[in-house]
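Engineer: Build me a model from this:
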Amino acid sequence: MSIREIPRAVVAFSLIVVSTLVHATPLLLLALVKFVIPLARWRVAVSGLLVRLAESWVGVNSRLVASLTGTVLHVEGLDDLRYGGWYLVLCNHQSWADIPVLQSIFHRRIPFLKFFLKQQLIWVPVLGLAWWALDFPFMRRYTRDVLQRRPELRGKDIEATRRACAKFRDLPVSVMNFVEGTRYTPAKHVALKSPYTHLLPPRAGGVAFVLQTMGELLQAVVDVTIVYPGGRPGIWDLLSGRVREVHVHVRKLPMPDGMLQGDYENDPALRERFQTWINGLWAEKDARVSAMSR
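Structural biologist: Sure thing, here's the model as predicted:
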């Protein structure tokens, strides 16, 4: 980063921090009221207010980034979406910049995006509590070694997914999933022996559990492909104005037939059909990244 870019990044970061504090304070107070008064209708009404505050927060931050960085978003495929639906959003994961890009392009075009987050992120100052207040699902993943030592933990992540999805039934929501499970790097690409040129292998389990828990509510899959022509940036690159343009392709897909019910964990035939579907989706995405990168 050049010396000239530092002031822009500092200003952008500082204003986003101010916006975060301004929005997070009433958001956390409302969440406390929601927690203390356990009436179902009251909780739904407060959840709606919390989402409005979060949308204002995202809107302000998106305008700040757009005006201070000059990054141009080239987006195609938004026309067939609506704000009042329930969607499952699937996307490749290139950078921490993916999240502000997605929030910007989908702001009030589809319901508020809710991500599955690692359990450790609840300890992020201010943001962790804000995500908790907004019912973002926090997931605790157990390694194979841990499950071998403590078999009673097997299935706990599935139970957490089901509990999280149950909260999504009251208000329209866009359930966001970075299917690769982690950001792309060349080292991870080699370590995972990815069969794709530009992507890591998709992890089908989390998507399957969401579909089987919310399948009757979800109206469509929103398949998103993000490409950074200048290379994968960090969030500081975005704030400093070094990301000149981002290309985003969006397509709305029907829900996969025959995969919304059943037991993904224990039904090998269902698991194979689902993995075939998601791998086919990823193969198409890999070809699309190649085309968008030319």
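Engineer: For the rest of this, base every contact and every neighbour count on C-alpha atoms.
Structural biologist: Fine.
Engineer: which stretches of the stretch 101-250 of the chain form helices?
Structural biologist: Using DSSP state H, counting those that start in this stretch, the helices of the stretch 101-250 of the chain run over 127-133, 144-149, 156-167, 186-191, 204-214, 235-239.
Engineer: Second input sequence below; structure requested for side-by-side comparison:
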Amino acid sequence: MLPFRLALLFLLIIASTVLHVVPLLLVALLKVLLPLPRLRVACNPLLTGIAESWIGVNNRLWDAFTHTRLDVRGDAELHVDGHYLVLANHQSWVDILVLQKVFNRRIPLLRFFLKRQLFWVPLLGLAWWALDFPFMGRYTPKQIARNPALAGRDIEATRRACEKFRAIPVAIMNFVEGTRFTAGKHARQGSPYRHLLKPKSGGVAFVLDAMGEGLHAILDVSIAYPAGSPSLIDLLANRIPEVRVQIRQRAIPAELARGDYQNDREFRVRFQQWMNGLWREKDADMAGLLGADAPAAGD
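Structural biologist: This is a model prediction of the structure:
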């Protein structure tokens, strides 16, 4: 029964993907060819509408084929025409589907910073490109040591992406830990948080600096899986009993909205202290979501 269920779900997901990506790419091509900027901008709501429809179909498949309970907590004021920076912890690829289910058509379309290699994923890579998802190099310290010029490329890519986002409602998504939580990574880092890896502050700082006053608030999202960190197959196979989500809306500190994170050491220290404080609160939120006697996230 399970193989049949998975095969049916995969077919439905593939069919929905094709039915949405093809018109998405046609509109994107039209946008590129149009001669006037205002005509190109007029294509954006159509592109967003197609993407939201695609996510909506995935959400309906979630409801129809699983009994996974989604427990969402928080008092954030969500607006479909808002301008948000969304920060979340990261344990599983299921996180993305959870975020889309929670926020689709409640805030602007979530846009993620993606690894450049993901551009080559069939259909999806072109869809992300059409929706102006930023593609990043994410170079390792060894690569930067061999070629120091690489250090500024992701910063410049962030600035270019944020310039596009200034003129439209936007929700910029950042998994601040930079990688998925596992017990092994947690131990290697010596993370001071029980349920989280250490936050990487640079990407958040660059987005805030590039967007200026263009962002209205931070949506701080904590995602917890009481039964343990799942895989996508676990979701499709109906093996996730519950997902718990806490949403906190946070003001952007005025003194941290602008600053040279890369070259100003004093600013960088202040920013990291702020992020560490936010992460301590998130760790407490995770403990509350999981229950006092629950194992650390990812166990």
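Engineer: before we move on, back to that, redo the helices of the stretch 101-250 of structure 1 as TSV? Include distance to Gln119 of structure 1 and mean neighbour count.
Structural biologist: Below are the helices of the stretch 101-250 of structure 1 laid out as TSV (distance: least, C-alpha to C-alpha, whole Å; neighbours: other C-alpha atoms under 10 Å):
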stretch	distance to Gln119 of structure 1	mean neighbour count
helix 127-133	10	19
helix 144-149	16	11
helix 156-167	11	16
helix 186-191	22	12
helix 204-214	15	20
helix 235-239	21	20
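Engineer: Please identify which of the ones you listed is closest to Asp267 of structure 1.
Structural biologist: For these, the distance to Asp267 of structure 1 is smallest for helix 204-214, at 12.0 Å, taking C-alpha to C-alpha.
Engineer: re the thing from before, now the helices of the stretch 101-250 of structure 1 as JSON lines including distance to Trp282 of structure 1?
Structural biologist: As requested, the helices of the stretch 101-250 of structure 1 are exported to JSON lines (distance: least, C-alpha to C-alpha, whole Å):
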{"stretch": "helix 127-133", "distance to Trp282 of structure 1": "29"}
{"stretch": "helix 144-149", "distance to Trp282 of structure 1": "25"}
{"stretch": "helix 156-167", "distance to Trp282 of structure 1": "23"}
{"stretch": "helix 186-191", "distance to Trp282 of structure 1": "14"}
{"stretch": "helix 204-214", "distance to Trp282 of structure 1": "11"}
{"stretch": "helix 235-239", "distance to Trp282 of structure 1": "25"}
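Engineer: Pull the number of nearby residues for Gly258 of structure 1.
Structural biologist: The local packing of Gly258 of structure 1 (other C-alpha atoms under 10 Å) involves 10 other residues.
Engineer: Which residue in structure 2 aligns with it?
Structural biologist: Matched by TM-score structural alignment, Gly258 of structure 1 corresponds to Glu255 in structure 2.
Engineer: Likewise for Leu239 of structure 1?
Structural biologist: Aligned by TM-score structural alignment, Leu239 of structure 1 pairs with Leu236 of structure 2.
Engineer: Show the contacting residues for that match.
Structural biologist: If you count contacts by C-alpha atoms under 8 Å, 6 or more residues apart in numbering, Leu236 of structure 2 has them with Leu6, Leu9, Trp62, Phe65, Thr66.
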